[in-house]
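Participant: Predicted model follows, preceded by the sequence.
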Amino acid sequence: MQGMGEGGCPFTFNTDPATFKVGDPVSYRVTGSLDGFPFAGVLLEVHDDYVVLTSDEDDKASRMRATRESRPVVREEDVC
């Protein structure tokens, strides 16, 4: 992509689920027809075995439950 700068992605994501905290930017995946596409989001909640994230912090309805792993996984039917 143009404008991405040298060396790859201009974003810094937290990929260590042991250190996840509210407000962390994460790269997440979606199952189903969106499998393989990278998405960026922000953690809203961090629990022992799952996280809640959003792809739009300004949209209060945009909340998705995801697995707690280096790149969280959201089920396609849960995408807002």
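Facilitator: Everything's here; your move. Source: prediction; values computed, not measured.

Participant: switch to C-alpha atoms for all contacts and neighbour counts from now on
Facilitator: Noted.

Participant: The longest strand belonging to the chain: what's the following helix or strand?
Facilitator: Ranked by residue count under DSSP state E, the longest strand found in the chain is strand 39-46. On the C-terminal side of strand 39-46, the closest following helix or strand by DSSP states H and E is strand 50-54.

Participant: Packing partners of that following strand?
Facilitator: Helices and strands touching strand 50-54, as assessed by 3 or more CA pairs under 8 Å, 6 or more residues apart in numbering; DSSP states H and E, comprise strand 39-46, strand 64-67.

Participant: can you put the ones you listed in TSV and add distance to Cys9 and mean neighbour count?
Facilitator: Formatted as TSV, the entries for the helices and strands packed on strand 50-54 read as follows, by distance: least, CA to CA, whole Å; neighbours: other CA atoms under 10 Å:
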stretch	distance to Cys9	mean neighbour count
strand 39-46	11	19
strand 64-67	23	21
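
Participant: Among these, which comes closest to Asp24?
Facilitator: For the helices and strands packed on strand 50-54, the distance to Asp24 is smallest for strand 39-46, at 5.5 Å, taking CA to CA.

Participant: dropping in the other structure now:
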Amino acid sequence: MQGMGQTAGEACPFEFNFDPATFKVGDMVSYRVTGSLEGFPFVGTLLEVHDDHVVLTDDPDKAINRYRGTRESRPLVEESEI
């Protein structure tokens, strides 16, 4: 993702997997949240990958916060999960 850094043309410091067919535990994804947080991008790490959903966290070192999301290029998490 270009233009995400403070310097013009600087690349985003994260590498995301946007291909739900290749999702695996440990992948970093960009996810979305419904409701009042709609439109904001979030960064998460996949903890579980299932046929119809994923479980991700916003803190891979602790993995206390676990959110269920859809299995799509940018998983969607219900605001009530946050």
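Facilitator: Perfect, I can see it now. For clarity, every value in this text was computed on a predicted model and none was experimentally measured.

Participant: now what about the TM-score between them?
Facilitator: A TM-score of 0.88 describes the superposed chains when it is computed by TM-score structural alignment, normalised by the length of the first structure; 79 aligned residues with a CA RMSD of 1.7 Å.

Participant: quick revisit: in the second structure, which residue range corresponds to the longest strand of the first structure?
Facilitator: Structural correspondence for strand 39-46 of the first structure: residues 42-49 of the second structure, per TM-score structural alignment.

Participant: Outside of the matching stretch itself, list whatever touches it.
Facilitator: Outside stretch 42-49 of the second structure, the residues that touch it by CA atoms under 8 Å, 6 or more residues apart in numbering are 23-32, 54-60.

Participant: could you flag which of those are buried?
Facilitator: Among the contacts of stretch 42-49 of the second structure, those buried by neighbour count (16 or more other CA atoms under 10 Å) are 23-24, 27-32, 54-58, 60.

Participant: okay, those in JSON lines with distance to Pro13 of the second structure next?
Facilitator: Written out in JSON lines, the entries for those read as follows (distance: CA to CA, whole Å):
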{"residue": "Phe23", "distance to Pro13 of the second structure": "20"}
{"residue": "Lys24", "distance to Pro13 of the second structure": "20"}
{"residue": "Asp27", "distance to Pro13 of the second structure": "15"}
{"residue": "Met28", "distance to Pro13 of the second structure": "12"}
{"residue": "Val29", "distance to Pro13 of the second structure": "13"}
{"residue": "Ser30", "distance to Pro13 of the second structure": "13"}
{"residue": "Tyr31", "distance to Pro13 of the second structure": "16"}
{"residue": "Arg32", "distance to Pro13 of the second structure": "19"}
{"residue": "Val54", "distance to Pro13 of the second structure": "23"}
{"residue": "Val55", "distance to Pro13 of the second structure": "23"}
{"residue": "Leu56", "distance to Pro13 of the second structure": "19"}
{"residue": "Thr57", "distance to Pro13 of the second structure": "18"}
{"residue": "Asp58", "distance to Pro13 of the second structure": "16"}
{"residue": "Pro60", "distance to Pro13 of the second structure": "16"}
